[in-house]
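Asker: structure here, sequence nowhere to be found:
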């Protein structure tokens, strides 16, 4: 895929629209996102434009988070503004966490590379109770209230939800956020007892096939940077490293 298809800042915007926080407050060029502490992305600052007064903007951000019982947190990609923000936050005691690689691909290429599925996949416009139960059991963090909040985050934008089954029970799930001609892969989760049987590949194929039918041409996903096995799996499917991001969190 040509790197001219999209910029790092445009990709940041796509990801923000794909995982919409419950509350977004503008602070001098930044977007302060809060969602009751559920998921780091939905409770972090997206530093879109450089503020006029950087120390004041950071102080205002810290107050907004601390007043809601949340640790101040910034999501930093190569497009973060101002460019020195990461260094400034580190000097203020913010800890580094969540280093993530963003990979992109053409939908057609991924579908051409994926082999025929071994399990049937059901694709829906809403997650459903069985989808939500499996995703939360595999990847959820928090109590029932957190799960409800996560459901509200998922409902923040159009998406497709896929389920594959093993012996009649949900075995794997995935979510594909839809933003124009782009689609983002989220919430890939496979039941522990049926891993390495092709369910994740089947989910990805099912989601992208449905997206292609809707005119989607490009796709992205996020993978933890040190998860080399997952990165190789996605690269085999046609995804290529494109950008990165990490978080800076003030824990004390």
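Answerer: Perfect, thanks for sending it. The structure presented is a predicted model; accordingly, all values stated were derived computationally and were not measured. Residues are numbered from 1 along each chain as shown.
Asker: please make it C-alpha for all contacts and neighbour counts, starting now.
Answerer: Will do.
Asker: for this structure, which segments count as strands?
Answerer: 23-27, 30-34, 45-46, 73-76, 95-106, 121-124, 159-166, 169-179, 182-190, 218-224, 240-249 (DSSP state E).
Asker: ranges for the helices of the stretch 1-150 of the chain?
Answerer: Counting by DSSP state H, counting those that start in this stretch, the stretch 1-150 of the chain has helices at residues 8-18, 54-66, 85-91, 107-113, 128-139, 144-154.
Asker: save the ones you listed as CSV, and put in distance to residue 48 and mean neighbour count too.
Answerer: Shown next, in CSV, are the helices of the stretch 1-150 of the chain (distance: least, Cα to Cα, whole Å; neighbours: other Cα atoms under 10 Å):
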stretch, distance to residue 48, mean neighbour count
helix 8-18, 8, 18
helix 54-66, 13, 16
helix 85-91, 11, 15
helix 107-113, 28, 17
helix 128-139, 29, 16
helix 144-154, 21, 16
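Asker: put this beside the first:
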């Protein structure tokens, strides 16, 4: 996983654009994101590139999140400046949610998924939309086991996602059994919200879902694909590897809950 720093920064930036926060503040190269605490990705510092010029950057970041009633969270990856992870650890920041970024050629994933589908024939209906309608949101919250209180946050997030974007429903007997979202930015496409109803897993639907998302992305100009996957989610990592995805680099979060107020002079 030896890629150039520019590659890490490019992918981290594209991935951040596909999961836009409700509000954000720039601190030189870094982006302070906030979304009422829903998802770490949308409520963390995207720490890519060099350190901020302000020597008091950590205190000011912690004050930013404390004012919002949120913990201070940093997104740490190979695009982050050297030594940041170790420094945050000395300041009481705990490591959380190790993930891996995987990439692939769109055509390779499409071909591999189609081959797998021929071996695991599954009859489903597909419905695409440019927005997440009420039915899509209902099933999304149910499948992810998220509380109803998060509906507005996710609805707003999906609206903020940049176009072109596609929201996919897989149906069997008029019932939604799987969902997925594809977002295209230049030559890259990212897939999020990829979820299959528990009692329909192990039937090859993952290949159907990934093939559909990939084909849609290629139709919208994406030659390359990326995914962000929780490292401990071995079934997902294995599925993506079978489709041709390769791990490129890792990232994780550093979190601190007991924030102290900024002491002003």
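Answerer: Yes, it's here. Bear in mind the structure is a predicted one, so any value in this text is a computation, not a measurement.
Asker: with structure 2 overlaid, how far apart is the longest helix anywhere in structure 1 on average?
Answerer: When structure 1 is parsed with DSSP state H, its longest helix is helix 199-213. Compared with structure 2 after fitting, helix 199-213 of structure 1 deviates on average by 1.4 Å (mean Cα distance after the TM-score superposition for structure 1).
Asker: got a list of contacts for that helix?
Answerer: 107-108, 111, 114, 117-123, 160-164, 171-176, 178, 183, 185, 188-190 (Cα atoms under 8 Å, 6 or more residues apart in numbering).
Asker: that helix corresponds to what range in structure 2?
Answerer: Counting by TM-score structural alignment, helix 199-213 of structure 1 lines up with residues 205-219 of structure 2.
Asker: what are the buried residues along the matching stretch?
Answerer: For stretch 205-219 of structure 2, burial by neighbour count (16 or more other Cα atoms under 10 Å) applies to 205-218.
Asker: off-centre distance for that stretch?
Answerer: 17 Å (Cα atoms, centre = their mean, to the nearest Å).
Asker: could you find the closest non-adjacent residue to the corresponding residue of structure 2 for residue 134 of structure 1?
Answerer: Applying TM-score structural alignment, one finds that residue 134 of structure 1 aligns to residue 139 in structure 2. Excluding the flanking residues, the one nearest residue 139 of structure 2 by Cα to Cα, 6 or more residues apart in numbering is residue 176, at 7.3 Å.
Asker: and that neighbour, what does it touch?
Answerer: Going by Cα under 8 Å, 6+ apart, the list of residues near residue 176 of structure 2 reads 139, 169-170.
Asker: among those residues, which one sits closest to residue 114 of structure 2?
Answerer: Of all the contacts of residue 176 of structure 2, residue 170 has the smallest distance to residue 114 of structure 2: 16.1 Å, by Cα to Cα.
Asker: give me the neighbour count for that closest one.
Answerer: Other residues near residue 170 of structure 2 number 22, with proximity taken as other Cα atoms under 10 Å.
Asker: show me what contacts it?
Answerer: Taking Cα under 8 Å, 6+ apart, one finds 124-127, 176-179, 209 in contact with residue 170 of structure 2.
Asker: run the last query once more with 10 Å
Answerer: 123-128, 176-180, 196, 205, 208-209, 212 (Cα atoms under 10 Å, 6 or more residues apart in numbering).
Asker: over to residue 29 of structure 1?
Answerer: 46-52, 57, 81.
Asker: run a quick neighbour tally on the closest residue in space to it that isn't next to it in sequence.
Answerer: Distances taken as Cα to Cα, 6+ apart place residue 49 nearest to residue 29 of structure 1, at 4.6 Å, with adjacent residues excluded. Neighbour count of residue 49 of structure 1, defined by other Cα under 10 Å: 16.
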